[in-house]
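Enquirer: here are the coordinates; sequence isn't available:
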């Protein structure tokens, strides 16, 4: 072989070297692109996780808001019910376990005019309670000053300008000037005065005196008390 031929041969890269370079380049590219792909994949996963966390927090906040609103509605409903119950208890019937007898406006020989109250038929000695809180303005025999037909009687003045009267009592347990609360014991029922049998005569008045009575059943009904 000539020297020229030898020289040319020596400058030509061998196939094995070329193949090695290509493989190396390929591996390098693969490594580079693989790393980039992995980086991109990691970034996407982190973004998805952040979105999921944000959505979860938003869902929790919405759920909490819904629960809070529900709790507020329930609290408001309870408050309203309590207020209604309190209002209903602000007045009450003057006796328990009774039978209604003569009603308001009834005519008859027993009254100079029409019946001025509602009669509750109860045994003598039945506890009589204040129908509403107030101050005693009349208490004693002779209807507390309204006349002998009422027997022993009490009249209570209430803060709304109305008066309640309790008559035919066997015993009076309060004095003029006393302040009483709703449901407080004020007397025992009886059969005194112009009475055909044991009962409590009950009136609602616009003044403390006879002649100013209004229908007590209708009044109590307006105060959420049904008898």
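Expert: Ah, there it is. All figures in this text were calculated on a predicted structure; none of them were measured in a lab. Residues are numbered from 1 along each chain as shown.

Enquirer: switch to C-alpha atoms for all contacts and neighbour counts from now on
Expert: Noted.

Enquirer: which residues in the chain form strands?
Expert: When secondary structure is read from DSSP state E, the chain shows strands at 99-100, 118-121, 127-129, 134-140, 152-157, 163-172, 179-180, 185-189, 200-205, 213-214.

Enquirer: Please compare the first structure with the one that follows:
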């Protein structure tokens, strides 16, 4: 009798233990499943801000590049007039008297530079005259170039050692057009520069005053 009781109690205990183990297994599974789901959700939630951050960063970079390009274009447009040569010393000025000039008055501004210095277009335009004999303005100018600008004025470059543009060619501000020299009626290497109201001799205006009005301090 007591043996049966013992046996019965033992079986009940085993069943209870098994039930507890199974229950514990379900609990562990539930906990693990919840944890996995939470981890997945967390990873997904973390991934979204990361993607958004990368996208925003790329967009900001693109906008910065666009702004930089626009700024450079605006700056380039603003610098619309420049000096015709670099590293110069001003010599004979406009309307200066002397026996060197055909009319007794100097018609431009001289920039004293060595032979072979790059001569640049002071403003964008179209080349309308080139060649020796002052490009048709007389032998005193030597080799010369005349450029017509969009605002109805002309720039002239004389005493050149070499001409590197041709009639009809469009040039931009700062573009190389020739090399300085000592051709024509010249007392030494320099660039003779004029601003004119026509392409021809006799229409020159004060080039320094003109360039100063354009923001160029000659």
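Expert: That came in fine, so what should we check first? Treat the numbers as computed from the prediction; the structure is a model and nothing was measured.

Enquirer: where does the TM-score land?
Expert: Comparison of the two superposed chains (TM-score structural alignment, normalised by the length of the second structure) gives a TM-score of 0.66, and 205 aligned residues with a CA RMSD of 4.2 Å.

Enquirer: center of the second structure - which residue?
Expert: By CA atoms, centre = their mean, the second structure has its centre lying nearest to residue 72, at 4.1 Å.

Enquirer: quick one: contacts for it?
Expert: The contact partners of residue 72 of the second structure, by CA atoms under 8 Å, 6 or more residues apart in numbering, come to none.

Enquirer: re earlier: just put the strands of the first structure in JSON lines and tack on mean neighbour count and distance to residue 66 of the first structure.
Expert: Below are the strands of the first structure laid out as JSON lines (neighbours: other CA atoms under 10 Å; distance: least, CA to CA, whole Å):
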{"stretch": "strand 99-100", "mean neighbour count": "12", "distance to residue 66 of the first structure": "51"}
{"stretch": "strand 118-121", "mean neighbour count": "22", "distance to residue 66 of the first structure": "52"}
{"stretch": "strand 127-129", "mean neighbour count": "20", "distance to residue 66 of the first structure": "47"}
{"stretch": "strand 134-140", "mean neighbour count": "21", "distance to residue 66 of the first structure": "46"}
{"stretch": "strand 152-157", "mean neighbour count": "28", "distance to residue 66 of the first structure": "49"}
{"stretch": "strand 163-172", "mean neighbour count": "26", "distance to residue 66 of the first structure": "49"}
{"stretch": "strand 179-180", "mean neighbour count": "18", "distance to residue 66 of the first structure": "46"}
{"stretch": "strand 185-189", "mean neighbour count": "22", "distance to residue 66 of the first structure": "49"}
{"stretch": "strand 200-205", "mean neighbour count": "27", "distance to residue 66 of the first structure": "49"}
{"stretch": "strand 213-214", "mean neighbour count": "20", "distance to residue 66 of the first structure": "50"}
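
Enquirer: Nearest to residue 62 of the first structure, out of the ones you listed?
Expert: Taking CA to CA as the criterion, residue 62 of the first structure comes closest to strand 134-140 out of the strands of the first structure, the separation being 50.9 Å.

Enquirer: and the closest one, what other elements does it pack with?
Expert: With contacts taken as 3 or more CA pairs under 8 Å, 6 or more residues apart in numbering; DSSP states H and E, strand 134-140 of the first structure sits against strand 152-157, strand 179-180.
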